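Undergrad: This is a predicted model, with the sequence first.
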Amino acid sequence: MAQRTVTVASKVGLHARPAAIFAQRAAAAGVPVTIARPGGAPVDAASVLMVMTLGVPHGEDVVLEADGDGAEAALDDLVAVLATDLDSEDAPPPAGAGA
């Protein structure tokens, strides 16, 4: 199982648009991915509702885990997504929108 810790860069944390972008990218990853607050229970990263229930604010670390072929590459992509302010104009596009 691959694991990464990343600091959430979005100014609003993982809420609304940032959570939706992240969940879409996680769903398109091709492997199961979970996200958790450090020490917390992991949730399905492909579910925007589950991601939003974590209540992750700006600047907090989260732990991503993935398993299977392509897990490392999937986590590399998702770390890059979370390390970007997803409310900015330079935010990565949702999966399927030229990503």
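TA: Good, I have the coordinates. Residues are numbered from 1 along each chain as shown.
Undergrad: C-alpha only now, for contacts and for neighbours.
TA: Noted.
Undergrad: Setting the sequence-adjacent residues aside, check what's closest to the spatially most central residue of the chain.
TA: Relative to the mean C-alpha position of the chain, the nearest C-alpha, by Cα atoms, centre = their mean, is the one of Phe22, at 4.4 Å. The shortest distance from Phe22 to any non-neighbouring residue, by Cα to Cα, 6 or more residues apart in numbering, is to Val81 (6.7 Å).
Undergrad: Below is an additional structure, to be compared with the one above:
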Amino acid sequence: MGERKVTVAAEVGLHARPAATFVQRAKQASMDIAVAKLNGGDPVNGKSILAIMALDVRQGETVVISAEGDGSEEVLDELAAIAAAP
């Protein structure tokens, strides 16, 4: 299983537009995507806007994005870039 640890840079955290962009890309992937806060908590479905927003990830917090399957490394790189974008 691949994973990326990413510090969220957007002023609004992983909410609103960044969350929508993240979920749109995740939904294009054939594999399951999971997202969790680095400091603990259960992973949530990365393809669910409600689940992502419920994580309440704020600017400067780190998340772990994970996926497994063909093409997962590329998808993880793209999702990490979205989460890290200011």
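TA: That came through fine. Since the model is a prediction, treat every value here as computed from it, not as a measurement.
Undergrad: For the residue nearest to the centre of the first structure, which residues are in contact?
TA: Phe22 of the first structure makes contact with 45-46, 48, 78, 81-82, 94 under the criterion Cα atoms under 8 Å, 6 or more residues apart in numbering.
Undergrad: between those, which has the most around it?
TA: Neighbour counts for the contacts of Phe22 of the first structure peak at Ala45, which has 26 neighbours (criterion: other Cα atoms under 10 Å).
Undergrad: so Leu76 of the second structure sits right up against Arg4, yeah?
TA: Yes: here Leu76 of the second structure lies in contact with Arg4, judged by Cα atoms under 8 Å, at a distance of 6.6 Å.
Undergrad: Overlap in contacts, these two.
TA: What both Leu76 of the second structure and Arg4 touch, as defined by Cα under 8 Å, 6+ apart, is the set 65-66.
Undergrad: which of the two has more neighbours?
TA: Between Leu76 of the second structure and Arg4, counted using other Cα under 10 Å, the more crowded position is Leu76 (22 against 17).
Undergrad: Now do the helix or strand hosting the more buried one: everything it contacts.
TA: Element membership for Leu76 of the second structure (DSSP states H and E) is helix 72-84. The contact list for helix 72-84 of the second structure, computed with Cα under 8 Å, 6+ apart, reads 2-10, 14, 18, 21-22, 25-26, 29, 31, 65-67.
Undergrad: I'd like to know which of the residues you listed are buried.
TA: For the contacts of helix 72-84 of the second structure, a burial check counting by 16 or more other Cα atoms under 10 Å picks out 3-10, 14, 18, 21-22, 26, 29, 65-67.
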